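Visitor: sharing a model that was predicted from the sequence below.
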Amino acid sequence: MINGYRAGSLTQSGTLVDAIRQHSEIRPHEFAYGLVSSAGDIETSLTYRDLMARSNAIAASLQRICKPGDRAILLFPGGPDFITSFLGCLIASVIAVPGYPVREPGSSGRPARNFERLCSIIENARPVVALANQPVVERRAELSVASDAFSGLHWIAVERIATAEVPVAPIVAPCDTAFLQYTSGSTAAPKGVTISHANLLSLFKDMDASCLHDQSSVMVTWIPVYHDMGLIYGTLLPLYFGFPVYSLLPAAVLQQPVRWVQAISRFRGTHSAAPNFAFELCVQRVSQASRMELDLSSWQVCINGAETVRPQTLQRFADAFASCGARHDVIRPGYGLAECTLKVTSVAARQPARRVRLDAAACERGRVVQLHPCSVDTTGRSFQSCGWTHIGADIRIVDPTTGEECDDDALGEIWVRSPSVAQGYWNQPESTVATMQARLVTGEGPFLRTGDLGFVLDHELYIAGRVKDLIIIRGRNLYPQDIESAAEAAHSAVRLGRCCAFAIDLGDREGLVLVAEVERTERHGFDADEAFGKLMEAIAREHEVQLHDVVFVRTGTFPLTSSGKVQRQAAREEYRAGSLQVVARMRAATTSEQIVVPDPFQERLISLRRWLTDFVASRLHIPATQVSSAESFLSLGLDSLALLEMTGTLEERLARVLPATIALEHPDIDRLSRYLAEHTS
């Protein structure tokens, strides 16, 4: 029971807004949402009455500009203004489009690195209005100059809206589009998944059945609100069922992963979610001393999804945090995608998270052959169960070429038929038909083609790979064409059409590899160091990911089809086999150093500069003597996570909170070390 009624008891004919309105009438003064500061305190909070009042005011403001079905782009990093703006859109029957936040003045003279992708989303969704905070609204002229996508938008600074306004309540049908969830990958052709009110309620029912929410549930979330897991599970579901949400900004957690588990300990969190890499960060970067201060006994369920779930991660996390009271089975593996609103399957709370080992050679032939648990075969491949559906979804394993359903012992593409499957892609009817209205060779359907390979054993789904060339790193879907395009534009030595990107398994994560053929005109006098630097800078800037390995191959040796198309799978296999004809390569490292901060100023400055140099050198696996202190961190090849890790380590050593954007405000070793030395006593 939650304050007199059971979670999930609201009728499925209602909507998210209906549920929150009911909470505001029954228990108006109860805590609904809180934004947690980097120091661990509640920075801003909303009761259910606050939530409805602010959302209604925004809805009334939208209705003066928009008609039902118009779109509104939301430009927030998260927090209460995003939540009330999103709900305001639902109340006004305006289709919400969660977008990337735009960096505010003072942090940088240029927009965020996701700017180009944001422009593509706006061009596809064609919103009428942009909802943002006042500092971003004040930049509308600058943004319009930077991109025509921003021209013609009505801008609303939500904090300036009076709360006394009351909106008209349009009639909402279950099949009406509630919001567009853009897939996190292609900048050239973004796909807006159309999520209906019925899709959302189906997903809530699914998650509630598997995660066991009740009156004592407390959500602690930090995943970005423009990510489906952060928005739908981390924020909307608890507001629907009526239990509190404590939200941290993503940069704060990536900077200091301990903040996530500290929030769970402090606010007695019961539910949360994160991609696999976040659990690895906690194992690696939450110190034993910090663990001794944690009480994680309240934590019941934490969904592990959005990227490959790794069995060894579950075990390492359980071992590392057992002394904090964390249940050994707190991590619940799951599988899903935006096209299915969020989730397809998950391992239910209190159920074993099974794993199996298969014969590797059989896997390569597309067959499922289990190895005996006591088998000494070291070549076997381990797979983690992602559970099963909790709403009776129809899940099939299908031959992606023929459309025939596979035998029980075969790997194939995962097809899904479920009330959670979205309505389609916004303004992309051909993609909608191909992906979301697929039919078996028998005519049965329609099904969602997930593009993922998997198999079913004992009524549980296992993910084996991807049919498509999608790259998933740190929970983000990256399309290889985008990486390749950025690489080709970054340096003239990369031959056009002779470049490919793919991911490789590094054991505890996936690493991004780029293989490129040297342009014929660049063969003589080829400057590998310069090319590596340009490539790493471009990929870090445009895609916020660090290259694990860059390989230049001899002209004329790049794997192509007979029609001249890139063979990514062949390139990956040659890379793994060591058979590429390598001209030059550069591989990044993954270790980091610790810093000791002495006094006075000159000693601090020298020590800081030395540590920053060593950090960069260790990350890039190059001698410290080759690190330029005047060259930008991005030019050197560090990605956004590396910069946040660097900032987080500096925070620990300096015993002070640093802005997540500090490495962008002071973008090289010289400027950052001087700033820190001047502002550290």
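Guide: Perfect, thanks for sending it. Numbering: from 1, shown residues only.

Visitor: every contact and neighbour count from this point should use C-alpha atoms.
Guide: OK.

Visitor: from L478, how far off is M436?
Guide: 21 Å (Cα to Cα, to the nearest Å).

Visitor: R396: neighbour count?
Guide: Around R396 there are 21 other residues, counting by other Cα atoms under 10 Å.

Visitor: what's around the spatially closest residue to it that is not a sequence neighbour, how many residues?
Guide: Closest residue in space to R396, ignoring its immediate chain neighbours: W415 at 5.2 Å, by Cα to Cα, 6 or more residues apart in numbering. Using other Cα under 10 Å, W415 has 28 neighbouring residues.

Visitor: who's in contact with W415?
Guide: Residues in contact with W415, defined by Cα atoms under 8 Å, 6 or more residues apart in numbering, are 395-398, 447-450.

Visitor: if you set the cut-off to 6 Å instead, what comes out?
Guide: Applying Cα atoms under 6 Å, 6 or more residues apart in numbering, we find W415 in contact with 395-396, 447-450.

Visitor: mind putting the residues you listed in CSV, distance to S202 included?
Guide: Listed next are the contacts of W415 as CSV, based on distance: Cα to Cα, whole Å:
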residue, distance to S202
I395, 16
R396, 20
F447, 17
L448, 16
R449, 19
T450, 18
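
Visitor: second structure follows, compare the two:
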Amino acid sequence: MNWRDVLSGTAQERPHATAFRFHSEEPGEPEHLDWAGLDARARAVAAHLADLGLAGRSAVLLFPAGLDYVAAFFGCLYAGVVAVPAYPPSRNARSTERLAAIVRDSGADTALTTAVIRDRLAPRLASADGVPPLRLVATDAMSTEDAPAWRAPRIGEDATAFLQYTSGSTSTPRGVVLSHGNLLHNTAMIGRVFGLDTGMRGVSWLPMYHDMGLIGSVMGTVRAGGTMSLMAPSTFARDPLRWLGVVAEERATVTGGPNFAYDLAVERTTEEQRAALDLSSWQVAYNGAEPVRPASLHRFAEAFAVSGFRPEAFLPCYGLAEGSLLVTGGPAGTGFRTCEPPAGSGAAGELVASGVLPPEQRLEVVDPETRQPVADGEVGEVWVAGPSVARGYFNRTDAVADTFGALVEGGDGTGFLRTGDLGFLSGEGEARELYVTGRRKDLIIVRGRNHYPQDIELTAERCSPALRGNGGAAFSVTGADGGEQLVVVQELIHGHGLADPAELARAIQAKVAEQHEVRPHAVVLIRTASLPRTSSGKVARHACRAAYLAGELLVTAVHADEEQPAAAAGGAAAELPVPAPGDREA
């Protein structure tokens, strides 16, 4: 079986049922695409790709959010073309550099897009330094009249479906090689854990160039045969109420996002607006891709109780691109559970369980040094094995043995994926759940004690409403004495209203020292929206550390235990205007 079989089968069974809707930036009637229409458009795209001789080769997808992305992606799967999901680069140099790195690594010489994007991008890419030549092909102009003449190639489960480029450094992107079989297995698991079927009604604002949006929202819907309403991430970011409004209007049963989405929904809506919503149909509110905070879930449940939202709908989950998407989650309808971290682990505060271990694959928590399994309740590295695990990184054979084929000491010879995440197991039998404590590479060790950056970042951002939520990065640097020192970087909101930001930096230093028993060597307050992030919006701690050491942060205020070296000072502070109190943003 392959993904052409899945989509064409649903098109035959339910040709006129709605498969996808797309809600544009402006309110109004959404675009619709039924199953027969999606199948026809995918066939038309596949026919043109075959004529271009792209079968077995890769093609970059450079679409804005919309139904054209969905049709072109499945056109690639139909034709045996290896899709490379990406997004049209902005005028920001970093965006163009990332696209160039992906094109070089994937070896693609063709990009699929819309006619509007093609005409806009062509001159820019031609003049951009470092971007390999790309043939831009507009798929929105392709006629479905060619669809009946198309002849399907033979595609097995082992065939590569697409390359998922992970968020991270622009200079060394890593393309996760995902096969049809990987994705069939993972979406079947998602369907079982989330309870998806033909009656599902979903809403997603997640970007389709990342695994959570593409695999979870788009491919998961195709596998279940249900209906999904899509919108652009920018639509959600501009007005989270629009997301919840569509959930209410369409009686959606499943939707969600990273933890920050739930915080933003509370911050950007009023009690009156919440009272006008009916969220009683919402059965699965998934939360993943970043640390899940219990306070966020409690706050959202309390704020939207008036809307009919039920806390048992929460479904925290854990996954990663190298495992296709989902690793643990659920069971659905049971809400979320918390526990205190193990003593001496370095984690602080209550942790939210990331769900039970699915029977479809194996999960071990392993001491990363000895490679021996640790007892339940002890922190180790999370290792995963099963049909959802990717075969490796494209053109990175050196990473296969240790990252994708790690062996447990004294085990049965099964090769495991080393996730790089730390966590522990708790519970009995089938109720054992995974608790993720953080990334191994992000762990901060000062004077022999472990500290998780997300815990320190949360403490810092709670010090003042003038600080942007999810806008901090904690990391360590090497001091003059050779020891590790803690640095906290935190964004201020625009129009923060502070007469002396340095005073707040001092308060953050004191609060972190009190809560975590480690004193930050430096607290750096920077301009809003200037914190380095990955293409999926996650805080890029390593990039932030590099910018700090290079003096490239847009600094507003610094408080340090001693004078900062030139490499970390960043020159003169870039002062923000001090507005009237009424101009402050929430």
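Guide: Noted; the coordinates are in hand. Computed from a predicted structure; not experimentally measured.

Visitor: where does the residue opposite the residue nearest to R396 of the first structure in the second structure once aligned sit: helix, strand or coil?
Guide: When the second structure is aligned by TM-score structural alignment, W415 of the first structure is paired with W383. Applying DSSP: H, G, I helix; E, B strand; the rest coil to W383 of the second structure yields a three-state assignment of strand.

Visitor: doesn't R110 of the first structure lie inside a strand?
Guide: No: assigned with three-state DSSP, R110 of the first structure falls outside any strand and is coil.

Visitor: just give me the neighbour total for it.
Guide: Neighbours of R110 of the first structure (other Cα under 10 Å): 15.

Visitor: and it, how far is that from T177 of the first structure?
Guide: Noted for R110 of the first structure: a distance of 34 Å to T177 of the first structure, by Cα to Cα.

Visitor: for the stretch 201-350 of the first structure, what spans make up the strands?
Guide: Secondary structure of the stretch 201-350 of the first structure (DSSP state E, counting those that start in this stretch): strands at 219-221, 245-248, 271-274, 301-304, 331-335, 345-346.

Visitor: TSV please, covering these and showing distance to A132 of the first structure and mean neighbour count.
Guide: Formatted as TSV, the strands of the stretch 201-350 of the first structure follow (distance: least, Cα to Cα, whole Å; neighbours: other Cα atoms under 10 Å):
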stretch	distance to A132 of the first structure	mean neighbour count
strand 219-221	21	29
strand 245-248	19	26
strand 271-274	26	24
strand 301-304	30	24
strand 331-335	32	27
strand 345-346	35	26
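
Visitor: for C499 of the first structure, find the nearest of these.
Guide: For C499 of the first structure, the closest of the strands of the stretch 201-350 of the first structure is strand 331-335, at 30.6 Å, according to Cα to Cα.

Visitor: and the strands of the stretch 201-350 of the first structure as TSV, adding distance to A162 of the first structure?
Guide: As requested, the strands of the stretch 201-350 of the first structure are arranged in TSV below (distance: least, Cα to Cα, whole Å):
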stretch	distance to A162 of the first structure
strand 219-221	29
strand 245-248	25
strand 271-274	33
strand 301-304	38
strand 331-335	42
strand 345-346	43
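
Visitor: what about stretch 158-174 of the second structure, how long is it end to end?
Guide: Terminal-residue distance, stretch 158-174 of the second structure (Cα to Cα): 20 Å.

Visitor: I meant stretch 297-313 of the second structure, not that one.
Guide: First-to-last residue span, stretch 297-313 of the second structure, Cα to Cα: 11 Å.

Visitor: which of the contacts of W415 of the first structure fall in strands?
Guide: If you go by DSSP state E, the contacts of W415 of the first structure have 395-396, 448-450 in strands.

Visitor: just among those residues, which is most surrounded?
Guide: The most crowded member of those, judged by other Cα under 10 Å, is L448 (25 neighbours).

Visitor: from K468 of the first structure, how far out is the closest residue to that one other than its chain neighbours?
Guide: Nearest non-adjacent residue to L448 of the first structure, counting by Cα to Cα, 6+ apart: M436, 4.2 Å away. M436 of the first structure sits 15 Å away from K468 of the first structure, going by Cα to Cα.
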